[in-house]
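Q: Compute the structure for the input listed below.
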Amino acid sequence: MTTFNASIATVEKGFRPWRPRGRLQVHATIAAASFVCYIFGRLLEGGAATAFSLIGVGACGWAWLVARALFDPAPRDARWARVVGLVLALSGALSVLAPAGGMVGRVADSLYTLSGSAALLLTFVEPFHRYTPDLPLGEKRFRFAFVTVYAGLVAVSVLGLRAVGDGPGEALRDDLVKSACALTGLVAVLVAVRFRLGHPLAARTARRAPTEDDARLAERLRRLLVEEAVDSRPELKIGDVAARLGEPEHRVSQCISTALGFANFNRWINHHRIVRAKGMLAAPDERRSILEIAFACGFASLGPFNRAFRDEVGTTPRDYRATMRAGATAAG
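A: Next up, the predicted model:
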């Protein structure tokens, strides 16, 4: 018996069925199944068509979640994205099951149309996530190909078929064209996932070590803050700083994230604005209002100032001023 169990364990160890790992592979697996069900739901009739359609109606939502995973290396989806996908899948299934013309069917159709349209539009946006001019050429080509193929599929399956008339022949043509688009989309998804698995986004976008050029540029950036107080300009953009230094925008962005250690240009500028604001708020003889201090530190309005201050300090400017003045009074 022991020998038999050991043999079984050896066989089980050698036979390891593929299981999707990670957000991208999980979404791609479900999307592939949805595309296949969508195709069968279009081509079959009767109860079989209904059963396949219950799963196939969520194909565009899963395709959008795949697109998010392709261009966003986060290990999990944002909660709102999961909610949109769930609403799309459930409303689509309900629209398949509900009697035509009834109140439930109309509400389900409206929800499905709204969430499906949102997923279609958001899929166009995803390739531009984390897009920077210094992306490798292969990554740029991949994103361009993704947008081009997707736009072509949407144009054929949604826009081009609006001219289809009534009748069995036209309905069959509609089903065949949409099934062909779904099959093309399935192949495109698999190709895109294969590319991303071979060119991981997280590894490619990992922060690199600063170079000597980065250090020199960082010093020039610091001088802009000290000598010219550029952070006090409300409408300051990274392009303004790059033009002032005679450097490409992507070089300035790289320097900020490597040599200076900030996530992006706005975080860097706001950090120095908040440092100045903290000094003003803590000064016992400072009589300016919080709004006036926000203007003096380079913020165009109170809302962005409050949000940036809370992100940086963990409290509001008003509470920070009260705490600092209370501490000064106690010390005195």
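
Q: From now on I want contacts and neighbour counts done on CA atoms only, so please keep to that.
A: Noted.

Q: Flag every buried residue along stretch 147-155.
A: Val147, Tyr150, Leu153 (16 or more other Cα atoms under 10 Å).

Q: Just give the nearest non-adjacent residue to the first one, would you?
A: What that stands for is Val147. Of all residues not flanking Val147 in the chain, Phe124 sits nearest, at 6.4 Å (Cα to Cα, 6 or more residues apart in numbering).

Q: Name the SS class of the one you found, please.
A: helix (DSSP: H, G, I helix; E, B strand; the rest coil).

Q: and for comparison, fold this next one:
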Amino acid sequence: MSIDSAYFLLFLIALVAMMAQLLIRPVRTENILFAILCASLVMVALQTLTAQVSSPYQYVFALGTCATCNVVWLISRAMFRDSDSIKLRHYIVAIIIALLVISSRSIDLLVSVEWLSQDNISWLKRSIGEVTQLLSSTVLALAFWESVKNFSAATKPAKVQRVLFATTFFAGVFSCTVIVQGFISETEQSTLRPWFVVCSAIAIITCIWMVLVLQHLERKAVASVEDVANEPQENKQDQLLLQQLESLIIDQKIFLRPDVKMIDLANLLSVSEYKVSRIIRHATTANNFNQYINRFRVEYAKQLLIEKQSQHWTVLVISMESGFASLAPFNRAFKAQVGCTPNQFRSRHLIDSLDKPLPA
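A: Down below sits the predicted model:
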């Protein structure tokens, strides 16, 4: 495998890992930061691949390589600390490092287009590089420290995740620095160092991806256990709310009001509209509020259709007396619930009553 193929593999893995974060729900801070890290590594791969063919785009891609070690530090804090582990000061440090990297890459871009002279700007490039190196080394050490800090107090699965990250991260950084600079000759460094860099980058993002997936599965398992534990209490509360809702509708004949809305019932029960909607959808066979309230109206209309004092009423009058605003919705709701039209229902009842024998 050539070094170009290795960087292309890094490009693919980083791109897939970045897109995979779109599937995580709910999205957490570490998922967003990991997506940013992967995007920056995609730029690293593109910069190297375009440099191999002497493309001017390598300097443009280089501007996007500003979120590597600084973002790894933030990810490490987010993974191995509480949810509120990253403060504004941590983001500021990471942004400063990113701006330094962008400044250095911008100088290279301006020199490549001959807007700046390399001789006149070399002191600035060297100064930025030294400060960037110092800050980057510091955050790399902090990223490793986050994984081993409070190790003894962590749970067994968390210890496995910490060891996995710490081992992979240390091996990657150690190989790219100590081994390359201390055990490889200067003539061979230009050839071997890219291999160490790309292999370490692939190993680190794969490791972080694995830890994020393991933590996500743990949170889902805990949430499932909590849902099961809370389910009996929630069911009891739902049944009580449903009883209060139906008592309110029947006792006060609220269904006879054509303009009644779900918010009206929620206000009378002193609960949110969402709770009323959830109860109707989950605790009854109705799909929505209109279907639910129309069932009370249809039952009331059935009584009017067969009672003697309302037998001379037209279907239109009965629909309006039952709470429907017009005849068409009444006919649709009645047929959906009873299986026939109001006129057919009335006719069948009349025929049945005539067929009954007179009392002796």
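
Q: What does the TM-score come to for these two?
A: Overlay of the two chains. TM-score (TM-score structural alignment, normalised by the length of the first structure): 0.50; 185 aligned residues with a Cα RMSD of 2.6 Å.

Q: Would you reformat the buried residues of stretch 147-155 of the first structure as CSV and include distance to Gly22 of the first structure and secondary structure?
A: Converted to CSV, those look like this (distance: Cα to Cα, whole Å; DSSP: H, G, I helix; E, B strand; the rest coil):
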residue, distance to Gly22 of the first structure, secondary structure
Val147, 24, helix
Tyr150, 24, helix
Leu153, 27, helix
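
Q: Can you give me the distance of Phe174 of the second structure to Phe151 of the second structure?
A: Relative to Phe151 of the second structure, Phe174 of the second structure is positioned 21 Å away (Cα to Cα, to the nearest Å).

Q: meant to ask about Tyr57 of the second structure, not that
A: 44 Å.

Q: again with Ala223 of the second structure
A: 24 Å.

Q: out of the two, which sits in the more crowded spot?
A: Phe151 (15 against 12; other Cα atoms under 10 Å).

Q: secondary structure element for that one?
A: Using DSSP states H and E, Phe151 of the second structure sits within no helix or strand.

Q: That one against Gln161, yeah?
A: No: assessed by Cα atoms under 8 Å, Phe151 of the second structure is found out of contact with Gln161, at 10.5 Å.

Q: Tell me who's in contact with Ile204 of the second structure.
A: Phe165, Thr168, Phe169, Gly172 (Cα atoms under 8 Å, 6 or more residues apart in numbering).

Q: biggest separation within these, which pair?
A: Phe165 and Gly172 (10.5 Å; Cα to Cα).

Q: Sketch out the helices for the stretch 101-250 of the second structure, chain order is fine.
A: Under the criterion DSSP state H, counting those that start in this stretch, the stretch 101-250 of the second structure contains helices at 118-148, 156-174, 180-183, 186-251.

Q: Present those helices as a markdown table; the columns should include distance to Asn343 of the second structure.
A: Shown next, in a markdown table, are those (distance: least, Cα to Cα, whole Å):
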| stretch | distance to Asn343 of the second structure |
| --- | --- |
| helix 118-148 | 76 |
| helix 156-174 | 68 |
| helix 180-183 | 91 |
| helix 186-251 | 25 |
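
Q: which one in the first structure is aligned with Ala166 of the second structure?
A: Mapped onto the first structure by TM-score structural alignment, Ala166 of the second structure lines up with Val147.
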